[in-house]
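S.K.: next come a sequence and a model predicted from it.
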Amino acid sequence: MPRDVSLSDVKDLVGQEIGVSDWITVDQTMIDTFADATNDHQFIHTDPERAAAESPFGGTIAHGFLTLSLLSAMNYSAVPRIREQTMGLNYGFDKIRFGSPVRAGRRVRAHFTLTEARFRGASMLMVTYDVMMEIESEKKPALTATWSTIIQFDPKDRPPEA
């Protein structure tokens, strides 16, 4: 997949897997930092000894919202940039499912399939992806989601056929 595409070529990519992200290791430091940022210090995330003894996971696991938040970095490493883009905005998620917990120390990566690209107004393109985040060496994904973002561009760059 090319690292960048033109605005006029995006619609040709609909239906294709357009990228697979780099692997990210979700270590205990990352989990603890996220716990501090969100004030979610549940022991299954932050207490390795207690989580090993009292949880069914055999140790600590990442917060679901931590795994979800990694999609931004994964998108950046996997999805081709649109040359005419001036800014990107999250629009939202239509569906998020957390399939399997991410244990501390595991690596995850995401697969992005472009499912829709439609122009909105003179200077916006809404793109929607089906995303699947895999956990290295596990069968069930960490999460699946349908994610929409808005690509902002200068109206003069809008393709004539759009």
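M.R.: That came through fine.
S.K.: please count neighbours and contacts with C-alpha atoms only from this point.
M.R.: OK.
S.K.: quick one: contacts for the residue nearest the centre of the chain?
M.R.: For the chain, the residue nearest the mean C-alpha position is Leu71 (2.0 Å; CA atoms, centre = their mean). Residues in contact with Leu71 (CA atoms under 8 Å, 6 or more residues apart in numbering) are Ala110.
S.K.: that one and Phe112: what is the separation?
M.R.: Distance from Leu71 to Phe112, counting by CA to CA, to the nearest Å: 10 Å.
S.K.: and the comparison structure, right after this:
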Amino acid sequence: EQDRVDKFADATNDHQWIHVDVERAKTGPFGATIAHGYLTLSLVSSFMPEIFEVRGFEFAVNYGTNKVRFPSPVKVGQRIRGGAEILSVEEAKGGILSVVRVTVEIEGEDRPACIAEPVSLYFPTK
């Protein structure tokens, strides 16, 4: 939705017309406004609990993200979904460090919007 894109533009100070100027974007390279790549990436955290459940941990922190790519833009109004594959899980820094490969797909498109490997540090319940 355009409102979410506009709010992200305000939060990040990224007001490129391809994101926020609906009229100009209609004649631009994508035919519509598009979500910021980093907005798409930020939605990954909302997909994760829907994809798999991690038990026995009080909380997790974002430790970083490996290999982020944005092969295809998400036009405002397009539906997306996430998929994930666990790449590694190991003990680290008083918790468990996991690396997951996430793919954000766009409904009706062949190429994904985002491929990334979020790294999370989970801290056990005390």
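M.R.: Okay, I see it. In this text, all values refer to a predicted model and were calculated from it rather than measured experimentally.
S.K.: TM value for the aligned chains?
M.R.: Overlay of the two chains. TM-score (TM-score structural alignment, normalised by the length of the second structure): 0.95; 126 aligned residues with a CA RMSD of 1.2 Å.
S.K.: the second structure: which residue goes with the residue nearest to the centre of the first structure?
M.R.: For Leu71 of the first structure, the aligned position in the second structure is Val44, judged by TM-score structural alignment.
S.K.: now the helices for the first structure?
M.R.: Along the first structure, counting by DSSP state H, helices occupy 28-38, 43-46, 48-54, 64-69, 71-78.
S.K.: and those, which is most packed in?
M.R.: Comparing these on average neighbours per residue, with mean count of other CA atoms under 10 Å, the densest one is helix 43-46 at a mean of 22.
S.K.: how much does it stray from the second structure?
M.R.: Superposing on the second structure and averaging over aligned pairs (mean CA distance after the TM-score superposition for the first structure), helix 43-46 of the first structure comes out at 0.4 Å.
S.K.: give me the residues contacting that helix.
M.R.: Contacts for helix 43-46 of the first structure (CA under 8 Å, 6+ apart): 28, 31-32, 35, 50-51, 55, 59-63.
S.K.: now the helices of the first structure in a markdown table, with distance to Lys139 of the first structure?
M.R.: A markdown table is the format used below for these (distance: least, CA to CA, whole Å):
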| stretch | distance to Lys139 of the first structure |
| --- | --- |
| helix 28-38 | 22 |
| helix 43-46 | 22 |
| helix 48-54 | 22 |
| helix 64-69 | 17 |
| helix 71-78 | 19 |
